[in-house]
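I would like to see how this sequence folds:
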Amino acid sequence: MTALELVVLLLRRWYVVAVCALMTLGGALVLLDRPPVYFTQFEVVLLPPKESVNPNTLREDPYGMVPMAGLLVEEYNQGRHPLNMSTTETTLYGEGLDQGVRVRMRNVGNQWLPVYNHPVIDVQVVDPDASRVEEEAARIAQDLDRILERRQDELGVRETSRMSTEMAPEDVVVQEISGSRGRTAGGLALLGGSLTVVAVIWVERLSRARAARRALPLERGRAAERELISQR
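Take a look at the predicted model:
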């Protein structure tokens, strides 16, 4: 089908074009009128005991803190395991969520072969309310700290040998995520145009098929009539 034939077809099936245009406009009104969401992401780092034999808390630790960080995440999530993505840079709002929290270990591997070699917990919060994001972020950090304290209490760890947590960054930074109206409008226009062309071609083919089915009995009748005449 040439471009001219397509234009003629679109003009002939103008009512299909009109319906598709109204549907695209409705989708644009819904998507472009969506309010922004608010998002924060931070890390909870597990630090080794501050003892004289180990004054530098950033060096490689001998305390096996990665398993403890995994226990904190497991208990906080109550056995629910966040999905492993192909990259650790994925965000909640990037996955289409406008409300929720995610607490997971920092994965330096991939979704098929996760590698957790640092006691770092990744925390994300997204919500339509900015104050709610701040409250949830503070609550999660406190919950993880309380879980760590309780675990060490149960093990009878003395005060000088206790692990601790630290937020990075220390202050929660809340971002407003509103997306790009231009990209959204462009994507909707492209999608709406493609669907319009598909719908017009489908309606045209359906119409031709129905016309062919209606003409088939008439053509058979004419053929039978011609056969009778020839026999006379």
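
drop to CA atoms for contacts and neighbour counts, all remaining ones
Noted.

for the top helix by length along the chain, packing partners?
Using DSSP state H to define each element, the chain has its longest helix at helix 181-231. With contacts taken as 3 or more Cα pairs under 8 Å, 6 or more residues apart in numbering; DSSP states H and E, helix 181-231 sits against helix 3-12, helix 14-32.

quick one: what helix or strand has residue 41 in it?
Assigned by DSSP states H and E, residue 41 belongs to strand 37-47.

before we move on, what about residue 79?
According to DSSP H and E, residue 79 maps onto no helix or strand at all.

And it, how far from residue 42?
Per Cα to Cα, to the nearest Å, residue 79 is found 22 Å from residue 42.

Residue 105 too?
12 Å.

Where does the residue lying closest to residue 110 once chain neighbours are set aside sit: helix, strand or coil?
Using Cα to Cα, 6 or more residues apart in numbering and skipping the chain neighbours, the partner closest in space to residue 110 is residue 86 (5.4 Å). Of the three states, residue 86 takes coil according to DSSP: H, G, I helix; E, B strand; the rest coil.

Contacts for stretch 187-207 next, please.
Residues outside stretch 187-207 that contact it (Cα atoms under 8 Å, 6 or more residues apart in numbering) are 9-10, 13, 16-17, 20-21, 24, 27-28.

I meant stretch 138-151, not that one.
By Cα under 8 Å, 6+ apart, the list of residues contacting stretch 138-151 from outside reads 44, 72-73, 75-76, 163-165, 167.

if you set the cut-off to 7 Å instead, what comes out?
By Cα atoms under 7 Å, 6 or more residues apart in numbering, the residues outside stretch 138-151 that reach it are 72, 165.

Can you lay out the helices and strands packed on helix 181-231 as JSON lines showing distance to residue 130 and mean neighbour count?
Listed next are the helices and strands packed on helix 181-231 as JSON lines, based on distance: least, Cα to Cα, whole Å; neighbours: other Cα atoms under 10 Å:
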{"stretch": "helix 3-12", "distance to residue 130": "47", "mean neighbour count": "12"}
{"stretch": "helix 14-32", "distance to residue 130": "20", "mean neighbour count": "15"}
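
Following up with a second sequence; could you model it the same way so I can compare the two?
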Amino acid sequence: MTIWDLLVTMWRQRVAVLLCAVLSLAVLQAVATEHQVYNGRVSVMFLAPKDAPGNALATTTASLVSMAGVVARMANGPHDAPRTVSAEITLASMGVEQGWSIRQPNAGGQWETRYEDPVLDVRSTGRTLEEAQMSMVVALEQVDAALTQLEDAEQVPQALRIRTELSPEMPAYTMQGGSRMRALAVTAILCAIATGAVALGVDAFRSRPPSRHGSRRARSRRPSRQPVPA
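Next comes the predicted model:
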């Protein structure tokens, strides 16, 4: 089929094409609406107690690294945060509109798991700055709750407990927006393809010959001719 044949078919099925055009305009208008999300990020550092050693959970740097991993798993619950190729990928880029994640940075790259620092990478996202901030508060509360639960189970005195510190001191928030021109171009192409497919489908449906069952039913409905009395 040539382009000319397609145009003729679309003109022949112009009612269906018009309906598709109206729907396409609605979709393009929705895509053109500016969509922005906010991403928050902060690091939680685990520090040894200031007083004399006495906390078996924080005797060495390695034990603090292990403790950070346990806290991350407890805070995340049964579902760990999905792994990504790059640590710079935001939650919004992974399709999360509102939520948070807690990860232990992997120094081994994509193919090796190696944790070197007692640090957790905490991130949040939201449709507004307030939503991203609220999600960040929830995530940090989960970290504190998990750490407290672990040290309570070991009956660690308050003076000997692991300390946490944020870096930077306050979570940093950035606004993320997609490319509207690229989204509009892709959407317009998809709408044009869909419109052509609908026109061809409707034309094929209307052009197909009637079925034998339908022809037989039509003949049975014809009135029978009876002789007219003289």
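
TM-score, when you put one on top of the other?
Scored against TM-score structural alignment, normalised by the length of structure 2, the superposed chains reach a TM-score of 0.71; 208 aligned residues with a Cα RMSD of 3.5 Å.

if we can go back for a sec, how much space between the residue nearest to residue 110 of structure 1 and residue 213 of structure 1?
In terms of Cα to Cα, residue 86 of structure 1 sits 52 Å off from residue 213 of structure 1.

Equivalent analysis for residue 18 of structure 1, please.
Between residue 18 of structure 1 and residue 213 of structure 1 the computed distance is 28 Å (Cα to Cα).

Neighbours of residue 141 of structure 2, how many?
Around residue 141 of structure 2 there are 13 other residues, counting by other Cα atoms under 10 Å.

now whatever helix or strand it lives in, how far from the chain's geometric center?
If you go by DSSP H and E, residue 141 of structure 2 is part of helix 129-153. Relative to its parent chain, helix 129-153 of structure 2 has a centroid offset of 22 Å by Cα atoms, centre = their mean, to the nearest Å.

Tell me the helices and strands packed up against the helix or strand just after it.
The first helix or strand that comes after helix 129-153 of structure 2 along the chain, using DSSP H and E, is strand 163-177. Secondary-structure packing of strand 163-177 of structure 2 (3 or more Cα pairs under 7 Å, 6 or more residues apart in numbering; DSSP states H and E): strand 36-47.

And for the strand it packs on, what's in contact with it?
Under the criterion Cα under 7 Å, 6+ apart, residues 64, 92, 118-129, 132, 136, 162-168, 171-177 lie in contact with strand 36-47 of structure 2.

again, but for stretch 86-101 of structure 1
For stretch 86-101 of structure 1, the external contacting residues (Cα under 7 Å, 6+ apart) are 37, 107, 110-111, 124-128.

What is the nearest of those residues to residue 186 of structure 1?
Set against residue 186 of structure 1, the nearest of the contacts of stretch 86-101 of structure 1 by Cα to Cα is residue 37 (21.3 Å).

Select only the buried ones of the contacts of strand 36-47 of structure 2 in PyMOL?
The buried subset of these, as determined by 16 or more other Cα atoms under 10 Å, is captured in PyMOL by this line:
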select buried, resi 64+92+118+119+120+121+122+123+124+125+126+127+129+132+136+162+163+164+166+171+173
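
So what's the residue count around residue 211 of structure 2?
So residue 211 of structure 2, with other Cα under 10 Å, has 9 neighbours.

Name all residues that make contact with it.
Counting by Cα under 7 Å, 6+ apart, residue 211 of structure 2 has no contacts.

spatially speaking, which residue is in the middle of structure 2?
residue 95 (1.7 Å; Cα atoms, centre = their mean).

Surely residue 126 of structure 1 forms part of a strand?
Yes - per three-state DSSP, residue 126 of structure 1 lies within a strand segment.

Now do it against residue 117 of structure 1, distance only.
Distance from residue 126 of structure 1 to residue 117 of structure 1, by Cα to Cα: 27 Å.

Likewise for residue 51 of structure 1?
23 Å.

for residue 107 of structure 1, same thing?
Noted for residue 107 of structure 1: a distance of 8 Å to residue 117 of structure 1, by Cα to Cα.

Between the two, which has more neighbouring residues?
residue 107 (21 against 14).

which residues sit in contact with the more buried one?
88, 114-116.

average gap between the strand holding residue 41 of structure 1 and structure 2?
Strand 37-47 of structure 1, aligned to structure 2 and superposed, deviates on average by 2.4 Å (mean Cα distance after the TM-score superposition for structure 1).

in the helix or strand following that strand, what counts as buried?
Elements were assigned by DSSP H and E; along the chain past strand 37-47 of structure 1, the next helix or strand is helix 65-77. Neighbour-count burial for helix 65-77 of structure 1 flags 65-66, 68-70, 72-74, 76 (criterion: 16+ other Cα under 10 Å).

tell me the angle helix 65-77 of structure 1 makes with helix 130-155.
120 degrees (axes from the mean of the first three to the mean of the last three Cα atoms, to 10 degrees).

Contacts for helix 65-77 of structure 1 next, please.
So helix 65-77 of structure 1 is contacted by 46, 103-105, 117-119, 144, 147-148 (Cα under 7 Å, 6+ apart).

likewise stretch 8-24 of structure 2?
Contacts for stretch 8-24 of structure 2 (Cα under 7 Å, 6+ apart): 191, 195, 199-200, 203.

quick one: which of the residues you listed has the most company?
Most surrounded of the contacts of stretch 8-24 of structure 2: other Cα under 10 Å gives residue 199, at 23 neighbours.
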